[in-house]
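>>> model this:
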Amino acid sequence: MGCADVVAVQYPGRQDRRGERALTSVAGLVGGVREALRGWDDLPLVLFGHSMGAVVAFELARVLRGEGAQPLGLIVSGRRSAAVCGDGRVHVLGDDALVEEVRVLSGTDPGLLGDREVLSMVLPALRADFEAVETYRYVPDAAGGVPLSCPLTVFTGSADPRVGVQEAMAWRELTEGVFSLRVFPGGHFYLGGQVAEVCEAVAENIRVFTGTRVQASAGG
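This next block holds a predicted model:
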């Protein structure tokens, strides 16, 4: 039975990095993650990203491919294709409008959204996230080719208010590798209600990407 080490990304501006300034561009986030991963350059890598993290993972995969170290596979979740641009302006709106958008996505305890002290701590990072994803624009490769050749899997929630199934399917245009889509019941943060199922789906994809058996675990 094989195993995989999970390396979680912690962006600046939150939790144990709350004293650092939050980044407001996908390029900046990608650069930080790339530097953090240099200690694992000699190991096979599978990338997973949810929501904004899906775009970060995709652009990181492009950087790695350019360095001759493309990941074994990419799993993106809760995000329409990077090539589908939006016109969101939540990041320039007032705090109440930003909180309402977070409420629509249903990823935060409603009680916390009404706590002004808590909001004062988390809103700067949330606003930075919205700015990063809303100002992101996919730039095709200069040579005009497909940006990736690794397998690409998309997870999405059946009732995600911001990602339609066709928008999720559009990721298939961004790789020459095997493409697959899995729709889970739930909204944008479908993961929280079915952690074991999502972990097993990730493990199954790693098994396919690597040709080895990987044990899924929903533990911390």
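
>>> From here on, just use CA atoms for contacts and neighbour counts.
Noted.

>>> out of all of them, which helix in this protein is the longest?
As assigned by DSSP state H, the longest helix anywhere in the chain is helix 116-135.

>>> Mind giving me the packing neighbours of that one?
Packed against helix 116-135, as judged by 3 or more Cα pairs under 8 Å, 6 or more residues apart in numbering; DSSP states H and E, are the following elements: helix 52-66, helix 110-113.

>>> Downstream of that helix, the next helix or strand is which one?
Once the chain leaves helix 116-135, the next helix or strand it forms, by DSSP states H and E, is strand 152-157.

>>> Tell me how far that following strand lies from the chain's centre.
Computed by Cα atoms, centre = their mean, to the nearest Å, the chain-centroid distance of strand 152-157 equals 10 Å.

>>> One more, please, to line up against the first structure:
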Amino acid sequence: MNSTWFRRFTIPGNGPLLVCFPHAGGSATVYRNLAQALPAEFDVVCVQYPGRQDRYLEAPFTDLTLLAEAAAEELARVLDADPGRPYALFGHSMGSLVAFETARLLARGPQRGPQRLFLSGRGAPDAHSTAHFGRYDDDDVLAEVRGLGGTDQSMLDAPDIMEMALPALRADYRALGRYEWREGEPLTAAMTVLVGDSDPMVTVEEAGTWRAHSRGDVTVKVFPGGHFYLFDHLRDIAETVTEGLLSGTASP
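The predicted structure follows:
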């Protein structure tokens, strides 16, 4: 796979393709452990947004719709190279929104849409607005990150590290603040919605709002923990993803 957009942390298998979209400020490496916990038959590909790690010198997107369009264009090339292979998208927090918009674009194009979306740590876009992020300055962004946890908090107090991380964080929050929901047909893809039971950003009830956006089976999986619950339940998350990818329609 010759693309600046995708990273693999395991040897690709011949089974289903799973494409993982990071949260705001995140990079492809946040999914390294999940990729390694999944069955070897899967081909796990992690999206590397511009403006971070080895793409640090590239300007990050400040428009989420344009980010999804670019990701969809790159992913379409991958799908063209292996037509007929089943695939699914996984996104956490902002990544859920990017994955969803990417799936909508692919479903409208010549490529087939994904068989399933795994949407973690946020509610549906028409029921869970991100407009308030548009009013955030750098201090607000850092306060939000501190409140959500999931990051080595000592990094937030390291000027050298934050000098490198802040531009991507700032751009991602700006993209979320500018995002406007555009109504469209529900996807045919099934959905597995994942949420922490004490997530300060999204309640279990709000996570269920994704049901209005799929004509397929929609399963809500609740895990103990906050916004970054998934890092504490890696085995359970891997089992949930495996079930969804292999069955096509995971049972509740």
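
>>> Let me see the TM-score of these two.
In this superposition the chains share a TM-score of 0.88, using TM-score structural alignment, normalised by the length of the first structure; 207 aligned residues with a Cα RMSD of 1.8 Å.

>>> still on that earlier bit, which bit of the second structure covers the longest helix of the first structure?
Aligning helix 116-135 of the first structure against the second structure (TM-score structural alignment) gives residues 159-178.

>>> and the matching stretch, how far from the first structure on average?
Superposed on the first structure, stretch 159-178 of the second structure shows a mean distance to its aligned partners of 1.1 Å (mean Cα distance after the TM-score superposition for the first structure).

>>> Identify all contacting residues around that stretch.
Outside stretch 159-178 of the second structure, the residues within contact range by Cα atoms under 8 Å, 6 or more residues apart in numbering are 24-25, 51-52, 60-64, 94, 130-136, 138, 141, 155-156.

>>> Need the counterpart of G196 of the second structure in the first structure.
So G196 of the second structure corresponds to G157, using TM-score structural alignment.

>>> Just give the number of residues close to that match.
Counted with other Cα atoms under 10 Å, residues neighbouring G157 of the first structure total 24.

>>> of the contacts of stretch 159-178 of the second structure, buried ones?
Buried by 16 or more other Cα atoms under 10 Å: 24-25, 51-52, 60-64, 94, 130-131, 133, 136, 141, 156, out of the contacts of stretch 159-178 of the second structure.

>>> ok, the residues you listed vs P224 of the second structure, which is closest?
M94 (20.2 Å; Cα to Cα).

>>> Under the alignment, what does the closest one map to in the first structure?
In the first structure, the residue matched to M94 of the second structure (TM-score structural alignment) is M52.

>>> quick one, what contacts its match?
For M52 of the first structure, counting by Cα under 8 Å, 6+ apart, the contacting residues are 79, 129, 133.

>>> now swap in S158 of the first structure and tell me
Residues near S158 of the first structure by Cα under 8 Å, 6+ apart: 165, 183-187.

>>> How about it, nearest residue that isn't a chain neighbour?
Excluding the flanking residues, the one nearest S158 of the first structure by Cα to Cα, 6 or more residues apart in numbering is P185, at 5.1 Å.

>>> gap between the one you found and G107 of the first structure?
15 Å (Cα to Cα, to the nearest Å).

>>> got it, and E20 of the first structure?
23 Å.

>>> and what of V76 of the first structure?
Remark: distance between V76 of the first structure and G107 of the first structure (Cα to Cα) = 18 Å.

>>> Who has more neighbours out of those two?
Neighbours per residue, other Cα under 10 Å: of V76 of the first structure and G107, the larger number sits with V76, 27 against 14.

>>> Can you classify the equivalent of N205 of the first structure over in the second structure by secondary structure?
Residue correspondence to the second structure (TM-score structural alignment): N205 of the first structure is matched to G244. Secondary structure, DSSP: H, G, I helix; E, B strand; the rest coil: G244 of the second structure is helix.

>>> So what's the residue count around the nearest residue to G244 of the second structure once chain neighbours are set aside?
Nearest residue to G244 of the second structure, sequence neighbours excluded (Cα to Cα, 6+ apart): A250, at 4.8 Å. Residues lying near A250 of the second structure (other Cα under 10 Å) number 19.
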